[in-house]
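Enquirer: Test case, fold it:
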Amino acid sequence: MTESDLSVLRERAENGDATAVDILIELAGERGDMDELRRLADNGSSDAADQLIEVATELGDMNELRRLADNGNITAAEQLMELTEE
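Expert: Prediction:
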């Protein structure tokens, strides 16, 4: 997928196209693109937040998990607790 294609998807997502959001989440998850996932999650996508938690966990990014937990994401808080218990 080209940067131009991604730009079109981002524009569609910003205009409320749920399918475009889903595609962006899938692509960002595959690439481990936490910036894209963070942007989508911050714009209200719980699916993006879930994917962001998964990627952050895989990468051991405690700061990202902490940021999400501090913003009230219970799943991130639980994941953070699990990782710090080990």
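Enquirer: contacts, neighbours, all on C-alpha from now
Expert: Noted.
Enquirer: What strand or helix carries the closest residue to residue 48 other than its chain neighbours?
Expert: Using Cα to Cα, 6 or more residues apart in numbering and skipping residues adjacent in sequence, the residue nearest residue 48 is residue 41, 4.9 Å away. Assigned by DSSP states H and E, residue 41 belongs to helix 34-42.
Enquirer: quick one, what contacts the residue nearest to residue 48?
Expert: Applying Cα atoms under 8 Å, 6 or more residues apart in numbering, we find residue 41 in contact with 47-49, 52.
Enquirer: Apply 10 Å and report the result again.
Expert: 25, 35, 47-52, 68 (Cα atoms under 10 Å, 6 or more residues apart in numbering).
Enquirer: Of the residues you listed, which belong to helices?
Expert: Residues of the contacts of residue 41 located in helices (DSSP state H): 25, 35, 47-52, 68.
Enquirer: count of residues packed around the nearest residue to residue 50 once chain neighbours are set aside?
Expert: Leaving aside its chain neighbours, residue 50 sits nearest to residue 75 (7.9 Å; criterion: Cα to Cα, 6+ apart). Taking other Cα atoms under 10 Å as the neighbour definition, residue 75 ends up with a count of 15.
Enquirer: now the other sequence, so there's something to compare against:
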Amino acid sequence: MKEVKVISAVNCANCEALFQLVKDAVKNFGLNAKVEKVVDFKEVAKCGVLTTPILVVDGKVKHAGKPLPTLDQLKELIEE
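Expert: Alright, predicted model coming up:
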């Protein structure tokens, strides 16, 4: 099972949008993944990226910032 995290800043609309897109991608494509949203500046800093939202799959940063990936792109990022 893949571990997927959306790491976000507080009150980040794009972060919430990415979290919803990730949940939709997992559901629509039947991906075997646990999805979690993390709102913690320390976690943002640990990623070494200052642009949110940050998509982390199995401990690796797969996407950061805008534009947000499409459902198909998320499927690829999660399956890599």
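Enquirer: Next, the TM-score between them, please.
Expert: After superposition, the two chains reach a TM-score (TM-score structural alignment, normalised by the length of the second structure) of 0.25; 31 aligned residues with a Cα RMSD of 3.5 Å.
Enquirer: buried stuff in the helix holding residue 41 of the first structure?
Expert: Within helix 34-42 of the first structure, the residues that count as buried by 16 or more other Cα atoms under 10 Å are 34, 36-38, 40-41.
Enquirer: Off-centre distance for that helix?
Expert: On the basis of Cα atoms, centre = their mean, to the nearest Å, helix 34-42 of the first structure sits 5 Å off its chain's mean C-alpha point.
Enquirer: for the contacts of residue 41 of the first structure, which one is nearest residue 9 of the first structure?
Expert: residue 25 (10.7 Å; Cα to Cα).
Enquirer: got the contact list for that closest one?
Expert: 19, 31, 33-34, 36-38, 40-41, 45, 47-52.
Enquirer: And the residues you listed, which two are furthest apart?
Expert: 19 and 34 (19.4 Å).
Enquirer: thinking again about what came up before, which among the ones in helices among the contacts of residue 41 of the first structure count as buried?
Expert: 25, 47-52, 68.
Enquirer: circling back: could you check how far the residue nearest to residue 50 of the first structure is from residue 8 of the first structure?
Expert: Separation of residue 75 of the first structure from residue 8 of the first structure (Cα to Cα, to the nearest Å): 31 Å.
Enquirer: Which helix or strand contains the residue positioned nearest the centre of the second structure?
Expert: Taking Cα atoms, centre = their mean, the centroid of the second structure lies closest to residue 55, which sits 2.8 Å from it. Under the criterion of DSSP H and E, residue 55 of the second structure resides in strand 54-57.
Enquirer: and the helix or strand just after that strand, which residues are buried?
Expert: Counting by DSSP H and E, the next helix or strand C-terminal to strand 54-57 of the second structure is strand 60-64. Residues of strand 60-64 of the second structure classed as buried by neighbour count (16+ other Cα under 10 Å): 61, 63-64.
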